[in-house]
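*Asks:* Everything below, folded, please.
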Amino acid sequence: MPRFLYAIVISALVLWSLFFYLLFKVPPYSILTIGLFLLVTFLTFGVSSSLLLYKVKSKKLKANVDRRLFFRKLSKWSFYMSFGIVGFAFLKAFSLLTYLTITLFLLLYGALYLIIKNR
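*Replies:* Model prediction:
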């Protein structure tokens, strides 16, 4: 395992422990705790799916590929997926699921896809 992944794995473990702490110990009575939970969920899913994608896709890498740059490219798509999941959870948590907000969120999600794809 490359050395740069050690810090990322440790941060993923810390994020998962914080995620479960917020899920089971902190009651969602205020907007602050709900927002903190959604932020931690976004980071947890993004980092964890980045590690999972790296593990799966790194088997096909050639020897002369920069693994750190490869991980960053995979992280873009992992956090994009995490944004979609947490975005819908945000709309649901604050009772904003209407046809208008879903349409606007999907337009934002599509625009973000085009921005990430062209980078």
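
*Asks:* use CA for all of it now, contacts and neighbours both
*Replies:* Noted.

*Asks:* and F71, how far is that from K55?
*Replies:* 10 Å (Cα to Cα, to the nearest Å).

*Asks:* For S49, list the residues it contacts.
*Replies:* S75, S78 (Cα atoms under 8 Å, 6 or more residues apart in numbering).

*Asks:* And this one, please, so the two structures can be compared:
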Amino acid sequence: MNAATVDELHRLIHETLRCVAALEAIHGDTTAMRRVLNDARQIRNGVDRLEIDVADLCAHTAATALPVTVEMVQISDAGYAADFWRDVDHEGVGAQSLACVPAGSRRR
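*Replies:* Down below sits the predicted model:
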């Protein structure tokens, strides 16, 4: 969340509070209007806390950012010897059909 986003939130909540004040002028100081005003103020307080939390998060992230290192693993293009796969279980398509075949009669 950047400063422009937070500024937009502040602008919107200010506009909301202005609209609530206009409603209060129309409907008077009723219980319902007090609840609406209270809700709008809570939203404003939430936006203020959000701004503080974002600033803290940015400061914390900047302070704890570690350089990312990636270790590349070289994979050989050379083929594998057939013995490499000798004791490997069959997987993938058709593996279920081998489950019923006695171990001695399986093709290798």
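
*Asks:* Now the TM-score, please.
*Replies:* These two chains, once laid on top of each other, score a TM-score of 0.41 by TM-score structural alignment, normalised by the length of the second structure; 62 aligned residues with a Cα RMSD of 3.0 Å.

*Asks:* if you count what's nearby, which of F71 and K55 of the first structure comes out ahead?
*Replies:* The neighbour count for F71 of the first structure versus K55, taken as other Cα atoms under 10 Å, is higher for F71 (19 against 12).

*Asks:* Can you show me the helices along the second structure?
*Replies:* 3-27, 31-64, 95-98 (DSSP state H).

*Asks:* In a markdown table, list the ones you listed along with mean neighbour count.
*Replies:* Shown next, in a markdown table, are the helices of the second structure (neighbours: other Cα atoms under 10 Å):
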| stretch | mean neighbour count |
| --- | --- |
| helix 3-27 | 14 |
| helix 31-64 | 14 |
| helix 95-98 | 11 |
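
*Asks:* all strands of the first structure, in order?
*Replies:* For the first structure, strands defined by DSSP state E do not occur.

*Asks:* Which residue, neighbours along the chain excluded, lies closest to the spatially most central residue of it?
*Replies:* Taking Cα atoms, centre = their mean as the criterion, G46 is the residue nearest the geometric centre of the first structure, at 2.4 Å. Spatial nearest neighbour of G46 of the first structure, chain neighbours left out: F79 (4.4 Å); criterion: Cα to Cα, 6 or more residues apart in numbering.

*Asks:* I'd guessed the one you found sits against T44; true?
*Replies:* No: look at F79 of the first structure against T44 with Cα atoms under 8 Å: they stay out of range, at 9.5 Å.

*Asks:* Same drill for these two, tell me which one is more crowded.
*Replies:* Taking neighbours as other Cα under 10 Å, F79 of the first structure and T44 compare with T44 leading, 23 against 20.

*Asks:* Identify the spatial nearest neighbour of the more buried one, chain neighbours not counted.
*Replies:* Nearest to T44 of the first structure is L15, by Cα to Cα, 6+ apart, at 5.5 Å.
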